[in-house]
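J.: Predicted model, plus sequence, below.
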Amino acid sequence: MAELLGKHTAAWRLGNAFHCALLALGLLLSSSNASAADTDQSLREGTLANGLHYVIKRVEADPGITEFRLLVKAGSLDEQPNERGLAHFLEHMAFRNSRHFPDGLVIDYLNNQGMRWGQDSNAFTSQFETLYHFRARTADLDRSLLLLADWAGGIGITQAGVDAERKIVIDEWRMRQQAMHYWDTYLDSLFARRVMSEHNPAGQIGILETAKAEDIQGFYQRNYLAPRMTVIVVGDVDPELVSQQISTQFAAIPAGPAAAPRPALRDLQEQALFANYHEISRMNLPVVSWSWLERWDGVSTEQGRLRDMQRTAALAIVQRRLEAANTELRSYEQIFSGQDTAARPVQRWTLMATPKSRQAENTLQAILTEAERARRFGFTQSEVDEQLRIMTANQQAFARKPQGREEWATILVNEAMLGAMRWTPQQWLAHWEENQPKLTPASLQQALDELMTTPGQLAEVDSKGTANFGYINDNDVRRISKVVKEAKLEPQQLASTKAILLPTLPEPGHIVASTDVANGGIWTLDNGVQVLWQKPVKPAEDIGIALREPGSLLALPERLRVAGMALGHYYWENSPGAMPLNQFRDAMTGHDVQLQYTVWPDSSGFFGRANPADLETALQMLYLNLQPLAQDWAPYAKPIAALGQYNCGSAALGSRLASLAQPIWPWRCLRGEENTLWMGEVQQAQQALFGDPSRLRLVLTGVADPQATRPLVERYLGGLKLQAHRPVLQTIQPMPLNTNADERLLFSRGTEANVNWRIVTPQSVDSSDAYLLEALSGIVRERLLKVLRFENGQSYSVDSSYDLGSGQGAVLMFSYNGPPNQCPKMARETAQALNQLRSEGVTEAEVEASVQLSRKLVDERGNRPLEYARALSFHWLYGKNNHSLPPHPERILNKPALDQAAARWLQTESAFIALYGCNTDVPIDFATLWSAGAS
């Protein structure tokens, strides 16, 4: 099912589910090495004679696939001065060659599992450890354990392999300079003598450029020792059998000493400052925070866990007090609180905010003032009761989710890596409820007082530059702290309110027609809304939600297309019904729901997932989002301002490349239109798209009880009303293709090359083409990885994706980074690889791998309800009839069909390229670029 679980990755506002998960993670990471008290009969663990530890967990709910992990407590802190970067270099070598998987067979094996290297399998190296992870068919258990054993003691390190991979390691080093500088500077504010930044996993460029095979082999033999390793296997396996196999395959790993002690947090006797004003590409918003730091040795006690619970609750109340402050007068937009153990062995408790323009100092003072007020005067019983109600409800919501393969693998890795508790959310809930009576106003005040009097305190400011942010130095931090300590403060308490999404429920409509389809049915309501529902495909399956409207930006009148672009930002910035964020979070307390608006050129809608117990809440959120937008200006200000990212500068890569391909592309780069956008136009765009219920189609997957679901659908979907004065939508026509060869390339200079291809073929849409596009996208990625990475060492990674719609037709997209002086060569090699695929077609092995990958996605659709529902909504919209809804990729993916698709879509006149950061001109003649003989 190609669109099934494949198309368009989106960010999702998690509502209170996010805070619930954050709380559980914070508790998890702050716990000890102890295991759950109850004996788990489905779990087997032990230690071999050489010191290697293993944990095997049988999870029967997800048969057929097993998770494999190898944790090695050897990272960049174990490098000698002449080895900086070799721990990470070794991780790269593991995927190139090993004892039983030589000459690229590691990647071949993983791909033949219906997985994709870099997506379903990969590794990472930190200062502290290296973690290898992948999933594979349970039927291939022997080979998978053999691969883990090879990584533990049989990585093949040849000079030829080192020389080939060296370019990739250096490319990755260059790509990550910004983030490295940010992280190194932060760590240097916590640890003395630059000990952590000196051991940055990316290493030193001079050592990477000259490293030899024997250097990497020396690090490997010295540090990959059995006592430092943990093997984790999670799936529908026999723990006893797997333990026997591990005993055999890992017995030869050499024993040796455990890892050396890790550096400790330096003494901080007063406030410190970490300020960053550098350009960080991933930083979207300015942030200021005040943190309290302490050492943590990874071993906790029952008393320590209780203290952490008390601190969590106390800071959460302070956060809520800050949120309740007058939104017009306060200096910040949003406030967050939490616990972080990312910079081990530091435990960091933080109050964080996004400041308004040039209000960073005032925001820091507001944060510290409210914390100081709580320390002096404490909390009321009603505040504590309300906070415990919120936290308990969120823990209960989290505990409703069953633990599958991936969740258990994460639990076991966190235990081995971080010293976390081996507890499920259900066990954490029991622990929480047992200790909840000990969370009193007095105990919370005492916990906060102890926290705020710790010597280590850190003020942090992060922003892209200082123009709209201001500049803060150490003197400012000391001054703010002094002002707060000397301030005369008055007691304050929160008013206890319980927000609800819908104070008044809508009048329900009625289902007037019902049609059976495979595994479910289709309901038609009297207002025209159609609902496709599907039965669960696995036990305890979450509900998948996808409401799609056919039209989107291409159907809007030209005057409303920019407003339609702003609509996506409106839904991202605002809670349903434009509720204040804190009220929305309160209303979502105890509910496990995700729902987010996503827009494409020719369709848009709301997509998400919910626990079955929270289906009504999810439909209420959907109903609110489909109502006419608010009349006041405030909810529109930031969404309209966000359109500035679509200016015609080089940063608007996607918009410029798409505009290059199709001149009337709706996501075109803007030339000032956003500055004259009126909020009423955003309202009109929303009414045009969602004001006619008869255009809407909703998919619900995982519906175990359709009779209980019917009245909810009738009330919240049947309650939608036709908006009489909505703008008229236009019929979507295929967008013309730009045939001017001189305009099919964008070029700019910089320090890191980024090459983006877009191959566009306007055509009529058939949902079966999505399967073919998904397969070709994956095949192109694998071929380019081989050419650009493994053969020529030019690109660290290759990303590929696809799109399909009635306006743009079929679109294949791929991008990669590389050295700035390699742009012409990378473009030629890419074109030649595409030309070979177009002329010679796919191989039988590629067809088989594509079928296996699609089949895996289909088999696991119950684990990914959001993607499952979104995929079904696509096939329902673009399929010839309802018979296209059952996912059967093997009926479509075959060599003749894929060969024909490659020949039809990979056309010279359909290709457009954007090259950014190249330091050599790329005069491209498209006719010769695609020639196999081009040099």
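T.: Noted; the coordinates are in hand. Everything numeric in this text was worked out from a predicted model, so none of it was measured.
J.: contacts and neighbour counts: CA atoms only from here.
T.: Will do.
J.: Mind listing residues that contact the longest helix along the chain?
T.: When the chain is parsed with DSSP state H, its longest helix is helix 302-324. Around helix 302-324, the neighbours that count as contacts under Cα atoms under 8 Å, 6 or more residues apart in numbering are 23, 27, 30-31, 334-339, 351, 366-367, 370-371, 374, 383-384, 387-388, 435, 439, 443-445, 447-448, 451, 493-494, 582.
J.: And for stretch 519-535?
T.: Residues from elsewhere that reach stretch 519-535 (Cα under 8 Å, 6+ apart): 509-516, 693-704, 706, 714, 717-718, 720-722.
J.: picking up where we left off before, of the contacts of helix 302-324, buried ones?
T.: Judged by neighbour count, with 16 or more other Cα atoms under 10 Å as the criterion, the buried members of the contacts of helix 302-324 are 23, 27, 30-31, 334-339, 351, 366-367, 370-371, 374, 383-384, 387-388, 439, 443-445, 447-448, 451, 493-494, 582.
J.: Put this next to the first one:
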Amino acid sequence: MRNKIFLALLTASLCGYVSMPDATAQSTTGSSNTKIPLDPAVHTGQLPNGLTYFIRKNNYPEKRVLLYIVTKAGSVLEAENQRGLAHFLEHMNFNGTTHFPKNELVSYLEKSGVKFGADLNAYTSFDETVYQLPLPSDDPAVLANGLQIIRDWAHGALLEPTEIDKERGVILEEKRARSGLQQRVMDKTLPMLLNKSIYADRLPIGTEQVLRNFKPKEIRDFYDQWYRPDLQAVIVVGDIDPVAMEQKIKTLFADLKNPASEKKRPVYSIPLTGKKQFLTFTDAEAQQVRVELINKFRSAPLKTMGDYRNQLVENLMDGMLTQRYSRLAHSKDVSYVSANVGTSGYMADLDVFSFAVTLKPGQAENGFKMAYRELSRVNKDGFTQPELDFCKKTMENNLERMLREKDKVQSSNYVDGYLSCFTKEEAAPDINTEYALSKKYLAEITLEDINRLVKRLINLPDQDIVITGPDKEKDAIPTQQQLNEWISQVKSEKTEPYNNNTANEQLIQHLPPAGKVLSSTELASPATTMYTLSNGVKVVFKPTDFKNDEILINAFKAGGTSLCTDNDYISAANAATIISAGGVGNFNLDDLRNQLNGKSLQVAPYINELYEGFNGASSKKDLETALQLIHLYMTQPRKDTVMFNNIVSNARVSLAAKSRSADAVFGDTVATVLGNYHPRRISPDTATIKNLSLEKAYDFYKSSFSNANGFTFIFTGSFTPEQLLPLCEQYLGSLPSDTTVKSSFRDLKIQIPEGTQEHLVYKGSNPRSTVQLVISGNHEYKQVNNIQLQALSEIIELRLTERLRETEGGVYTPQTNVSYVKYPKNTYYFVIRFVCAPENAQKLADAAREEVLALAEKGVPAGDLEKFKAESLRGFQVQLRENKFWLSVLSSKLANGESLGDVDSYEKVVNGLTIDALQNAAKKYLDTKNYIKFILYPEGKK
């Protein structure tokens, strides 16, 4: 489904309509050819040199601003001797500009709290190159330098030959990291899918021949010709003064000049041929047979009111197809693994309507026919009015929900609209206008509109059929003649009318007697209160004004799969998934989705190793329904044999194919070794699946949730205690409980093995190695120690980026993460991971270990500590205004028995970090006495 429309997102979520007063909007009257007006809050214009700008004030998040520079120059503009240089230029803009030579730009921004890769980033596509820079807006010096940086990105790259040569290795490693099955499929299929247009020969990563051997003049020629103001736009969205920002942009970018011998920027198209094409591709690492029917059509830019209406029709159609195939996947004896149907934007001016089905071994014909039969029925009979009503209701709910949050839209959402406005000349209206347009057209769109569109798209003349699969199942892949025969046979079948009748009754027929509040306690956090109910359930409230209509829910109780036997583990570990897939109470999963349409909520039970509980979210209006669902999941779980058999069948197929994936085999090796070969850490196989039992899963689920005593429910968001407490008394306080039974988990004593080990895995044919290094040990779980571990992890990544990427040129993105837990035992472990050439794997692994040990021997560089502090504190300030942050903090602190006062002391502890303290921490945590090295090699590299 294409999501061009900003707020009309059709999803499979349990959402619906909520009555709202009409929004004030610009006029939506006019013909279908009337252009959609630009958001009036945007300051936009064009400088005399042709540079365009979009500036919008937005206070969400507060004291932050996003700066973007967009150039309509991508890989499609490259000459043959420049293939890959548009992307190479993107890298070079971080390796030396007029005001920030060499790596000073990245270093300066990291010291300002902007993380390279996560925040500071860029991308190169076929048609444009985009640079993004998120900054604090309350620091005038940082903001001024940020504007200078995007001015340098517009046309201030130094392109020094020595820096170019250093970057060659980095980009070649990025290319290596992308190699694999997906790339091989793309290389094979793109020429056909793109009808041999220039796009098929201009993948942004380029060719190895060019990347290794191009002359600096060739990249300079591309840069001077296409990085020019008449092809560029500055986008600024955030907590700023738009008028002052507009003047700064005019002053700073006015001196940019277009080249004297300016070439016209060509606009390329992907031709439609009116033909059908067929291709098969097998690969040793492909896991399953997949058939795709790809119908291609010319995309229609979203500019006019008529375009908007057409987009709504398309989105509704996609939503109805999604519902059809969701129901089909829940039917008995499904003979395929998965199926997807719908429209999507593809590339350039090409859109596609695609049907894709992943087949089970030995069931190719039955699986394809079962999936295609539904599409054929839609083609013959169209959709039904109840289906359209359902999807309209879903869309209306999303519209209402978006309107309620219109003053708290993330700045990044606005940026996306202005990017399309500049690069594709598409409309970027304000939210009120979109709301009014959507309400107008949703009331007008008929079933005939939808059925006319779906019939046209199913029968488009431009169709590519692509079948991929594993080498070992080559004989099972249908030929073009066989597939055509299957399609003809399905089309000739008589269709039965589509039946989507569902149960229509109250979720809870009879309310149980409500519980009572026994006591309340103010917690050491602003506006946070814990209530203890009469059945032992604890309820924690943290009302906020961060969102206008968002309530997040988390619940936990100690226990989890630690309480089951090893023999029953496979059933217990999947119990929450299996039982929730069956629905709840009197409703199977499809009935439940229909019952909840018209409501904004989601609730899901979980069971992990140490805890069971719920995750959820809701609007204010539908919070009672969310609590009803929780009540039913705890008191009336439902077994569904059909859903269980489908889950098991798909699991068998997936596990049988898993051994063909090098990454999967490597991941299983890592998990098994780190789990010290405990049976619960060994990846399941087809033999293990035989032990998966619906009865055992149901029994374990019941035992986990039947006693409410010990559960803690946490709510954060837009509610008042006066509204929520009576609902909690009714639906949580009435849950059955035994207050004499104390909840607890069991220590399974599964620990990462001590000592040093090396494990080499030989699998696959990709010319690359994955290196994973693990350093582990015990520690005392408390705030200062945990923050020290976080700091060391970030600093290791900085050191490895400098050493392995910038100095060695041997990797693209080294990553370091640290995990630490209090229960069942205080432990920590660092994971260092990168992809490199197989011949360099051991050397770079040794270099990484050297950098780790150097932190203990030589201490932490002062600049790196400064970067960690800046990034952590800036991020923390944003998180304090997010419901999900507080939900996570409250859940973690309460489960671990920690003080909520740690939140108030976080900034003080971070600011108090010193080089000496971190060096001592490095000596304690990074001595590598417990060090495990994993390396994945391609087969034949022994």
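T.: Okay, I see it. The model shown is predicted, which means the values in this text are computed figures rather than measured ones.
J.: circling back: could you tell me which of the contacts of helix 302-324 of structure 1 belong to strands?
T.: Secondary structure defined by DSSP state E assigns 334-339, 351 of the contacts of helix 302-324 of structure 1 to strands.
J.: Report the two of those residues separated the most.
T.: Spanning the widest gap among those are 334 and 339, at 17.2 Å by Cα to Cα.
J.: residues of stretch 815-825 of structure 1 that come out buried?
T.: 815-824.
J.: how about the strands in the stretch 101-250 of structure 2?
T.: Under the criterion DSSP state E, counting those that start in this stretch, the stretch 101-250 of structure 2 contains strands at 121-124, 129-136, 232-238.
J.: Compare those strands and report which one is nearest to residue 256 of structure 2.
T.: Distances from residue 256 of structure 2 to each of those were compared by Cα to Cα, and the smallest falls on strand 232-238, at 10.5 Å.
J.: so where in structure 1 does the closest one end up aligned?
T.: Counting by TM-score structural alignment, strand 232-238 of structure 2 lines up with residues 229-235 of structure 1.
J.: so how far does the matching stretch sit from its counterpart in structure 2?
T.: Using mean Cα distance after the TM-score superposition for structure 1, stretch 229-235 of structure 1 ends up 0.9 Å from its aligned counterpart in structure 2, as a mean over the superposed pairs.
J.: So what touches that stretch?
T.: Counting by Cα under 8 Å, 6+ apart, stretch 229-235 of structure 1 makes contact with 52-60, 62-73, 138, 152, 405-406, 408-409, 412-413, 416, all of which sit outside it.
J.: roughly how far is that stretch from the heart of the chain?
T.: Stretch 229-235 of structure 1 has its C-alpha centroid displaced from the chain centroid by 24 Å (Cα atoms, centre = their mean, to the nearest Å).
J.: Flag every buried residue along it.
T.: 229-235.
J.: just stretch 931-942 of structure 2 next, same as before
T.: Residues of stretch 931-942 of structure 2 classed as buried: 931-938 (neighbour count, 16+ other Cα under 10 Å).
J.: Can you give me the end-to-end span of it?
T.: Start to finish, the residues bounding stretch 931-942 of structure 2 are 22 Å apart (Cα to Cα, to the nearest Å).
J.: Quick check: residue 353 of structure 2 is in a strand.
T.: Yes. Assigned with DSSP: H, G, I helix; E, B strand; the rest coil, residue 353 of structure 2 falls within a strand.
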